[in-house]
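My questions are about this predicted structure, shown below with the sequence.
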Amino acid sequence: MSRISMSLPRPQYVAVPEAFISALAWKILHVDRLENSTDNSSEIPMVKDIAGKPIGLLFRTNGGTSRLIKMKQTLPTGIRLVEFVDALEKAGLQIEGGSDLLGEAVLNSLDGVRIEKSGGQPASPLTPSIALLQNMRGALGTKGPPDTAMIIESLFALGASTSPELLTASRLWLRAAKHRMEIDPLLNALDSAVDRTILGSQRVEPPPLPAGLPSAESVPEGDYSGTPFDWFASAWLRLTSDEWVEALPARVWVDWATTVLRLATGLGFLWECSWNEAFARAVLKSETVSWGDVRSEVRTVLPWGSSRAGTVALDVAPQLVARVYRSERLRSLIADRLDACSAAASDFGAVMDEMRDDEGFARSLTEALSSNERVGSGKNVWEAITYALKTRETSESRADYYGLLQSNGRYLKVDPGTEWIAVVASLSCVTPGASSDVGRVMADLEKMGMRPNLSDLVALLERAGMARGSADADQGVRVESAY
């Protein structure tokens, strides 16, 4: 029963932010036929080398191999670089100084975030083909990475409350990426050149989305309204609309999209953790409760303390780590009990009553709620949450400025960057160039599972140049979209 056991695929950390969009690209573009090809002339799309070892793709990498995986760089060199530059020139791109400089300038412009102490660097997924220049094996350096695209789709489906056959996160991304190329001839030329010369074969696209798709304001409220899933669905529908694609510069749009996906992942799994605790405590109560009753008991997903508090008081790591590990124990217990449940899966009350009458199950829940034991699966969930939300520590020119959490030694606190608040507050304005107020921004933050101090929020908006009016106006302070 999805409303009890949410059945979210288990995550692992995503090492580079760009991998979130690349995961959607590999899911929606049906390149598996290319990827599994035995045609050696299409080197990049292949998943296995001659010896049968899985291949991880990354835009820039030192190469290397391990017992389980072989890394392959998709940055074109040699004859492939010559072909790439030739394709750019045929598309009308020119530069003073010759074709060598053209290739170097274009490829340098594709660099994504470089993580310190890492030997690799992804490409910024500006177009569908460029998004395919890294896969999850390459981004994570592992043979069997998690299905990040499926995780994103699951999170989106909970908030969208519409048929997944009609509306998916990946299809919305592809529609937005194609619209970007329609209005930007340069990106269209880059996409075509990558398709023909680096990937070695054209991608296979799904049918276009039907006309009359629901907007963020017309999606019906479902069970998960007022949650991070609800915020994700609304924000994603807005950001992938033609209005926002046309308003934002290409790289800014990618950064904003990546930020939304990161927030959906980190806050979505934190909400799942809070839900598992709330459900377990409801089972242990004597009175009958509804789905809505349990959901109302879900605690603040991410505590956001006042900036005037000390470092220790602002540290969210101890509380969140304990919650994640506790949740994983509870999730396993609840899932096992559901499998043995005789009540109709659609009857929430009946399922709750049957679980409540099981004394052994109740004892197990009580023990798990008070346990500090760190089960193995909790580590993966905790790393997935922190890698999604934390500002990537790098001093390179492609630094990550879109994190929500900041680490200081062993301490971890909520400390969003200026670009982060610009994304969240602008999407609260609904359309580009529009305005909202602090109350609307606060409402969206509450959906996401956070409630900052009002004065702290106003200060963040002022620092981003988005607040208009006196701070004495409290929630009535006007907020203007960054674009």
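Structure's in. What do you need? Residues are numbered from 1 along each chain as shown.

CA only for contacts and neighbour counts going forward, please
Fine.

Tally up the residues packed near Lys447, please.
For Lys447, the neighbour count with other Cα atoms under 10 Å is 21.

Now find how far off-centre the helix or strand where it lies is within its chain.
Per DSSP states H and E: Lys447 is located in helix 438-448. Computed by Cα atoms, centre = their mean, to the nearest Å, the chain-centroid distance of helix 438-448 equals 19 Å.

Name the residues that touch stretch 312-324?
Stretch 312-324 has contacts (Cα atoms under 8 Å, 6 or more residues apart in numbering) with 270, 273-274, 302-307, 372, 378, 381-382, 411-414.

A further structure is provided below for comparison with the first:
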Amino acid sequence: MKSTAPEGQKLAEFVHELGALGLANNATNEIDVAVAVLNSVAGVQAEKSKSQAASPITPAFALLQDMRGFQRTKNPPDLGGILESLFRLGLQDDSRTTAARLWLSAANKRCEIDPLLSVIDKATKAALLGGGYPERIEDIDPELVQMAPVNQESLFEGTPFSWFAKAWRKLTSDEWVEALPARVWVDWATTVLRLALGQGFLWEAAWYEALARWVLSGKPGEWSDVRAKVPEILPWKSSRSSIAVRDVAPLLSWRVHRGYKIRKILEDWLASNSAARGDFGTALAAMSADEDINVLLTLALGSAEKSAANTWEAVKYALLTRDAGGPFADYYGLLRSSGRFLTVEPGTEWMAVVASLACEGPGRSSDVATLMLSLEELGLKPEAGDLIQLLEKAGLARGSADADRGVIIESAF
């Protein structure tokens, strides 16, 4: 592992490339300009972390880091593949579009409309990447969630997966790319990805728990029947409740661990049973009739063993407010930690992202009812009064709070 932050000769080369590409400045020391450019792309840093990401403000900057270097581990999770899987689940068509391709198109568009970003991107390629820059991103063929029927529309409509696909397509469209300042666009994109990852894992865990309970009930059923039993994945209790009542840590932690156990049990059963080749209802009936898997599922639902620590940490890291203060404060978190408690307390900028993406486009408006439907798709069901207060705090609400769900929401940009 090595640092890609330029020093010494590399920094001098970066300074030269910026000047050669036309970045004029009046600074006495040209290195100061290059350092200012590098400081401007410093990303959010988690508390107590020794690493800090670079904000992928251009395609070249994105290539200055990878999961292995950032996590300081030889075998990091395939975060890109996971996000592509979540995105594919949410698509309601047979499009070959990938989340990565949409991001690259948006990032290239930013460089086209912003001369400064274009210069920075070219200088980074030449001085820091040494020409090692891919011209195209290969399509990814992600695996779908186990037990999910394929080639059918609307299987995951109304879930965090469909919210992610819609929000990502909106945000990477030309109108949003052109409307948002470069750094703001990156922060919004990161927020959407964090929500997709955290809420996606929580939905999957709740789904497996609902499936296990259905199998044990012995009732016949189809995919839609079980999906309808998936519980609220992230309870958003009233702000008037005590912090102990609003604490979601025990519920979410145990659900993630149970979901992991159940998934492994079902995967093993599917791999060794011919009934798995039938349709969903047939497989469900076969599992219900299998005494062995019934015993295993019963034990998993009542287990006190925590065996999915990495998944739980990933969920928390995606949704939790990171550095709460200082120059790299995180205003895009959904959860806040207070001692052993974990509560839903979205940051002001988090609210700006989800509320604006519930509008038809930049510069347009929506209402609280529409936003609540969008949040429900994401797996959140706040009280209207709490939501309106957050919107007012973010400066997005228009009209009297007495209008309740009819309160108008203005896009932040």
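Right, received. Where do you want to start? Fair warning: this is a prediction, and the values are worked out from it, not measured in the lab.

What TM-score do the two superposed chains give?
Here the TM-score for the pair of chains, by TM-score structural alignment, normalised by the length of the second structure, is 0.94; 400 aligned residues with a Cα RMSD of 1.5 Å.

Do I have it right that Pro164 of the first structure meets Ala157?
Yes. If you go by Cα atoms under 8 Å, Pro164 of the first structure and Ala157 touch, sitting 6.7 Å apart.

whereabouts in the second structure does the helix holding Lys447 of the first structure align?
Under TM-score structural alignment, helix 438-448 of the first structure corresponds to residues 368-378 of the second structure.

returning to what we had before: quick one: the helix holding Lys447 of the first structure to the second structure mean distance?
If you overlay the two and look at helix 438-448 of the first structure, the average distance to its match in the second structure is 0.5 Å (mean Cα distance after the TM-score superposition for the first structure).

Quick one: average offset of whichever helix or strand comes after that helix versus the second structure, please.
Note on helix 438-448 of the first structure: by DSSP H and E, the next helix or strand toward the C-terminus is helix 454-463. Following superposition, helix 454-463 of the first structure is found to deviate from the second structure by 0.6 Å on average (mean Cα distance after the TM-score superposition for the first structure).

in helix 454-463 of the first structure, what counts as buried?
Neighbour-count burial for helix 454-463 of the first structure, counted by 16 or more other Cα atoms under 10 Å, picks out 454, 457-458, 460-462.

got a list of contacts for it?
Contacts with helix 454-463 of the first structure, where a contact means Cα under 8 Å, 6+ apart, come from 306-307, 418, 421-422, 438, 467-468, 471, 474-475, 477, 479.

By neighbour count, which of these wins?
Neighbour counts for the contacts of helix 454-463 of the first structure (other Cα under 10 Å) peak at Val479, which has 27 neighbours.

Looking for the alignment partner of that residue in the second structure.
With TM-score structural alignment as the criterion, Val479 of the first structure pairs with Ile409.

would you say its match is within a helix?
No. Counting by DSSP: H, G, I helix; E, B strand; the rest coil, Ile409 of the second structure falls outside a helix, being strand.

isn't it right next to Leu396, touching?
Yes. Assessed by Cα under 8 Å, Ile409 of the second structure is found in contact with Leu396 at 5.5 Å.

Mind naming the longest helix for the second structure?
When the second structure is parsed with DSSP state H, its longest helix is helix 182-217.

Give the aligned range of it in the first structure.
With TM-score structural alignment as the criterion, helix 182-217 of the second structure aligns to 250-285.

Pull out the buried residues from the matching stretch.
By 16+ other Cα under 10 Å, the buried positions in stretch 250-285 of the first structure come out as 250, 253-284.

cool, and stretch 228-237 of the first structure?
Going by neighbour count (16+ other Cα under 10 Å), the buried part of stretch 228-237 of the first structure is 228-237.

With distance to Pro122 of the first structure as new columns, can these be given to me in CSV?
Shown next, in CSV, are those (distance: Cα to Cα, whole Å):
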residue, distance to Pro122 of the first structure
Pro228, 28
Phe229, 27
Asp230, 30
Trp231, 28
Phe232, 24
Ala233, 26
Ser234, 28
Ala235, 25
Trp236, 23
Leu237, 26
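
Buried ones from the contacts of stretch 312-324 of the first structure, can you make that a ChimeraX selection?
Command for ChimeraX, covering only those of these found buried under the criterion 16+ other Cα under 10 Å:
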select :270,273,274,302,303,304,305,306,307,378,381,382,412,413,414
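
Helices along the stretch 251-400 of the second structure, start to end?
Using DSSP state H, counting those that start in this stretch, the helices assigned to the stretch 251-400 of the second structure run over residues 280-288, 291-302, 309-319, 348-356, 368-378, 384-393.
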